[in-house]
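Enquirer: Below are the sequence and a predicted model for it; my questions follow.
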Amino acid sequence: MLNNAIIRSGADAIDDKQVEWVSVMENPVENFVRENEFVLTTGIGCFGNKDELMKFVEDVYNSGASVLAIATGRHVFDIPEEIIEFAEKSRFIILEIPWELRFADLVHEIMGHLLINRNKAINRPKEIQEQLIQIILEGRTLQSITDYIEREIGKHILIADEKGEVVSGTADRAVVFSMWNKRVDSVAALEESHHPKYSDVRKIEERNQLLYQFTIKSNGKPKGNFFILTSVDESLSKQDITIAEQATVATALWFSRDSAVVEAEGRMQNEFLLSLVIGENMSPEHIQAHADLFKYNLEVPYVCIIGCPENLGSLIQQQQGRSYSRKTDLEYMNSYIKDGIFYAADSIGRRLLYAFKNDIIIIFLETSATATADTVNQFLDLVERRFIHLLPGVLFSWGVGKRVEGKDNFKSSYQKAKAALEMGRGEFGTGRRTHFDDTQLSSLLLNLAINEEVKQIALSVLSPLINYDDGKGMDLIKTFAIYRANSGNVSKTARELNLHRQSLLYRLRKIETLTGKSLVNPDDLFLLEFAVKLWSTDAITSTK
């Protein structure tokens, strides 16, 4: 219908203009023309007055219209050059259309095209949503989602996880994070559209660039950030925002699926390693199949290290001010602990097997025949330095077992590491590293403490004293320990315990009565002293 129309100005702006509506307008314009309109006029309100027509054109332009089409031949015969010059300078499109062209036909045609475009705009996000779901169902990578969205909106994207690490996208990460880290002063929510979804979108402008940020959420919790980087001249349209929202949801689904897979594999790895350390009866074929699945090499030498976070509960309460559940919070912190441990192992080029049980972490670190202690200390130094950033203020106690080779010896190294941990905490306090081979006496006691028969003998001797102490609060074990430390001197022992001599003698007789052992019989005395020393290492505990 516009074959006979003449473009009088703004020809170079045609590709940049967008038409959202069409209207017929005569003077005065006032506020009846809105942005991106295709305006039709006969110029009848200007009465052939060039100045009036000029003002009319300026008002239409200032209203944000995309095109002004003037029907010439009745009220306007020629468009004045001054108006053409103004429009050309302003990159405003003016069409000269023949008087014979009926406005009703032109409005009908334009509205038909707008309706077609509107339907396409409505269907396009739906088609994109279906394609994103298909990508997820096919198990494709996150980069597949990023590539697809970048093609659809023609912008660069960057996706970061909740730890701020980039996982996908082609946008310049240095620019993205530089703008995002300065967001406090320049960030603005996209509220001008009054669209409920846009309240979750933030826009940052810096120099000639725009950064859009969408929060990736799963189960109501932030899982990362979805960034779109573009120039100021190419800001996102409403449709681009809608598509980006859908991509953010798809990314959250991908994170959830990937997280579920990782968690399932992590649980299987955890259960397998725990089965090894408790000595569960598994066939060699079963062990090897699982080792192959998890890419574990069980033939290289490992040393077991057990760690226990001592003050995690109080730190969480201080920082978050909420009730504390040791099990729940340790599980939540496990990912940070695991990251720090694997980072340290990678830094020294060692393989590492990792498990988590109740309130302790279990590590099997690859070592060598000649440098076990040095390797372990170097590794734990790196771990603790890493924890300063990941878990500031958390105090760990460590127990280190002996080097083992072969899948049949994992239980032995674990037992020695656990015994070393308990002995170290009991003898030296928390926040220390205790190696199984630290001292000859400790090594002897710990070696004996991991023997079940020895444990039972010691407990059979001490159980009467433990049970009596629980009821009376007399601490007979401590009394005996100080009595032996003073070489059986009653006076010194009474002074140290701040007891009357007769009270101490009563306690000593009670020890003999409860245990059935005589404090003057060398064999009985040896057995009592051995059981108390073993108990003092915390390597054995009472089992009522």
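Expert: All right, it came through fine. Numbering: from 1, shown residues only.
Enquirer: all contacts plus neighbour counts: C-alpha atoms, from now on.
Expert: OK.
Enquirer: tell me, what residue is most central in the chain?
Expert: With distances taken as C-alpha atoms, centre = their mean, the residue of the chain nearest its centroid is residue 162 (3.4 Å).
Enquirer: my guess is that one contacts residue 218, does it?
Expert: No - using C-alpha atoms under 8 Å, residue 162 makes no contact with residue 218, being 11.2 Å away.
Enquirer: where along the stretch 1-150 of the chain do the helices fall?
Expert: Using DSSP state H, counting those that start in this stretch, the helices of the stretch 1-150 of the chain run over residues 50-62, 81-89, 103-137, 142-153.
Enquirer: Comparison target, given below:
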Amino acid sequence: MANNNQAGITCGDILLMPGFKEAVVLAGTGGMHRSINRVNVMEVPDVIDWVRPGEFLITSGFPFRDQPEVIADIIPQLAEKGVAALGIKTKRFIEQIPPRALELANQLDFPVFELPASTVFSDVVRDIMERVLVTEARELSLLQSRFQKLSQQLLYGKGIEEFMQTLDGMLNNPIVLLDDSDQLFLSPQAERLEQAKDTALWSRLRLESNLGVSFISIGDRRIRVYVSEVNDKRHEKCLLILLEWNQEHSVVDQLTIDRVGILVGLEMINANARREVELKYIDQFLQDWISGRIVTMEDLRIRAEASGSSLDDYQNMYVGLVRWIVGKPPAKQLLQAVRRLRTKSPCEGLQATLLEGELVILIPGSTQTPQRTTLDRIAEELRSQFGSQGFSLCVGKTVNRPDRVWESYDDAKKINHISAICNYDEPYIDYKGLGVYQLLYHLPDTEEVMSFRDQYIVPLLEYDQKHNSQFYETIKVYFKYNRNLKKTAAELITHYNTVSYRVDRVCEILGINIDDGDDLFQLYLAVKLNEMRPK
């Protein structure tokens, strides 16, 4: 049913107006709160096509003089159209309103008035419209007063928090502001509602409802909310939401929410601009710090204080670098993840940034919380942002001074490189988790090491170059899938028998036995050494 809650007077007010003392409400007394914003005189049968929400429809009964029962047919249609009430003058063209029409009106809470034969329609229109205009003028004055007060607050830099507090007091209902990054701003009354802090509850309104009146469940209460879009020109809709918690929304309340959305949008644009500048400065500081470009502890402390942080000279920290297994997310999504990790950190003191194009997390060490617990929380937060997109968090060693964080970052990069080559896909991995492969990485580039690698790799590369074959690539993928011929063939997009033939030919060229575990292990190590130190 269309919304009748428009500016004007209610059906109940009509009975108190001059000229309506003799009018009788025959049906729909439950709908007497409906507001009226105009009057429409119905003297033609097809009036349904012309009515508008909030109208008080009156008729002399002339269209129904031959068929009074037709009144029953139009009652549901009028209610569906949002008409506020129907007034019918009896005795002249129809003797009485049919009982079936009154029965339907009662079922729909649709007010039906019986107007006395002496009613003059021009007087009805004049009396009601005078009252409507007075009411609308009063509401416009209130709306203007509210808008002026709130605009003055933002003009003098009071900020979103104080703005929400003032709006809360004006409307005597909780208000929620959801920005484009899913950050919540709650009015004082909303702060006291535990469920109102659930971001998912409000972000669903972007997809599940249109702007205007909607319904949500908070605890054991099903309440009406009024949703307005904040005009800040961002990628995601920013919502300003009024909860019908203490009292019913008035028309002016809803108009207030709609109008101040422009003010909120302007303030959010300013706040976002300030935040972007601050974030860029913080990002530059974190990038310089983690990569080791800030040399002395004194310079590090100065930059940290300028970025709103404080550092202890002795503080355990370590770096986590996210390695994407399935595919790297777009830059916009990575930037959103950085902001979310900072604002909704899984642990106190955590920082995040993009460094060399990768998502890097600086994690404080804690004697109270085991590292495994902290990493579990970070992995869970990343899963909530990236869903099924696989990743491993490569964890560098813990350092005990902030000016040595670069050592942990170097470790994380090495672990990232090795784990990618060796196809690790655990949620997080450190050096202990690499097993024998950490030893391979630390082998010096001696003549003996290179000779061991080259005796297996060089013959294959030379053969491939001479015969335009893919023996080296085939054996590399073969080991990647743990010698599974079917999976190797699928990745190389070639026939199973072709892969089997290539593996046999590799063994012939190198003079090794495919059934000898030592021979295969040495070839495997040579391939991994070649991937770690491409020449």
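Expert: Arrived safely, thanks for sending. Quick caveat, the model's predicted, so the values are computed rather than measured.
Enquirer: Need the TM-score between these chains.
Expert: Once the chains are laid over each other, their TM-score by TM-score structural alignment, normalised by the length of structure 2 reads 0.55; 420 aligned residues with a C-alpha RMSD of 6.1 Å.
Enquirer: show me the contacts for the nearest residue to the residue nearest to the centre of structure 1 once chain neighbours are set aside.
Expert: Spatial nearest neighbour of residue 162 of structure 1, chain neighbours left out: residue 224 (4.1 Å); criterion: C-alpha to C-alpha, 6 or more residues apart in numbering. For residue 224 of structure 1, the contact set (C-alpha atoms under 8 Å, 6 or more residues apart in numbering) comprises 159-164, 215-217.
Enquirer: what about 6 Å?
Expert: Contact analysis of residue 224 of structure 1 by C-alpha atoms under 6 Å, 6 or more residues apart in numbering lists 160-162, 216.
Enquirer: Can you lay out the helices of the stretch 1-150 of structure 1 as a markdown table showing mean neighbour count and distance to residue 452 of structure 1?
Expert: Putting the helices of the stretch 1-150 of structure 1 into a markdown table (neighbours: other C-alpha atoms under 10 Å; distance: least, C-alpha to C-alpha, whole Å) gives the following:
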| stretch | mean neighbour count | distance to residue 452 of structure 1 |
| --- | --- | --- |
| helix 50-62 | 18 | 91 |
| helix 81-89 | 15 | 95 |
| helix 103-137 | 14 | 52 |
| helix 142-153 | 17 | 52 |
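Enquirer: Kindly reformat the ones you listed as CSV containing distance to residue 307 of structure 1.
Expert: Below are the helices of the stretch 1-150 of structure 1 laid out as CSV (distance: least, C-alpha to C-alpha, whole Å):
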stretch, distance to residue 307 of structure 1
helix 50-62, 71
helix 81-89, 74
helix 103-137, 38
helix 142-153, 35
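Enquirer: between those, which gets nearest to residue 24 of structure 1?
Expert: Residue 24 of structure 1 lies closest to helix 103-137 among the helices of the stretch 1-150 of structure 1, at 7.9 Å (C-alpha to C-alpha).
Enquirer: with structure 2 superposed, average distance for that closest one?
Expert: Helix 103-137 of structure 1, aligned to structure 2 and superposed, deviates on average by 4.7 Å (mean C-alpha distance after the TM-score superposition for structure 1).
Enquirer: Tell me the buried residues in the strand or helix carrying the residue nearest to residue 162 of structure 1?
Expert: For residue 224 of structure 1, the element it lies in under DSSP states H and E is strand 221-231. Residues of strand 221-231 of structure 1 classed as buried: 223-230 (neighbour count, 16 or more other C-alpha atoms under 10 Å).
Enquirer: which residue ranges form the strands in the stretch 251-400 of structure 2?
Expert: 317-324, 351-355, 358-364, 391-395 (DSSP state E, counting those that start in this stretch).
Enquirer: quick one: contacts of the second one?
Expert: This points to strand 351-355 of structure 2. Counting by C-alpha under 6 Å, 6+ apart, 283, 338, 342, 360-362 sit against strand 351-355 of structure 2.
Enquirer: now swap in the longest one and tell me
Expert: Contacts to strand 317-324 of structure 2, defined as C-alpha under 6 Å, 6+ apart, come from residues 359-365, 391-399, 408-409, 412.
Enquirer: same thing but 8 Å
Expert: 358-365, 389-402, 405, 408-409, 412-413, 416, 420.
Enquirer: tell me the angle the strand ranked longest in structure 2 makes with strand 238-243.
Expert: The longest strand of structure 2 (DSSP state E) is strand 221-230. If you take axes from the mean of the first three to the mean of the last three C-alpha atoms, to 10 degrees, strand 221-230 of structure 2 sits at 150 degrees to strand 238-243.
Enquirer: Check which residues of strand 221-230 of structure 2 are buried.
Expert: Buried, per 16+ other C-alpha under 10 Å, within strand 221-230 of structure 2: 224-230.
Enquirer: Identify the residues contacting the residue nearest to the centre of structure 1.
Expert: Per C-alpha under 8 Å, 6+ apart, neighbours of residue 162 of structure 1: 222-225.
Enquirer: That one and residue 258 of structure 1, how far apart?
Expert: 14 Å (C-alpha to C-alpha, to the nearest Å).
Enquirer: okay, the strands of the stretch 251-400 of structure 2 in a markdown table with distance to residue 444 of structure 2 and mean neighbour count next?
Expert: Rendered in a markdown table, the data for the strands of the stretch 251-400 of structure 2 read as follows (distance: least, C-alpha to C-alpha, whole Å; neighbours: other C-alpha atoms under 10 Å):
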| stretch | distance to residue 444 of structure 2 | mean neighbour count |
| --- | --- | --- |
| strand 317-324 | 25 | 24 |
| strand 351-355 | 28 | 22 |
| strand 358-364 | 28 | 22 |
| strand 391-395 | 23 | 25 |
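Enquirer: Could you export those strands as TSV, including distance to residue 377 of structure 2?
Expert: TSV is the format used below for the strands of the stretch 251-400 of structure 2 (distance: least, C-alpha to C-alpha, whole Å):
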stretch	distance to residue 377 of structure 2
strand 317-324	13
strand 351-355	14
strand 358-364	12
strand 391-395	12
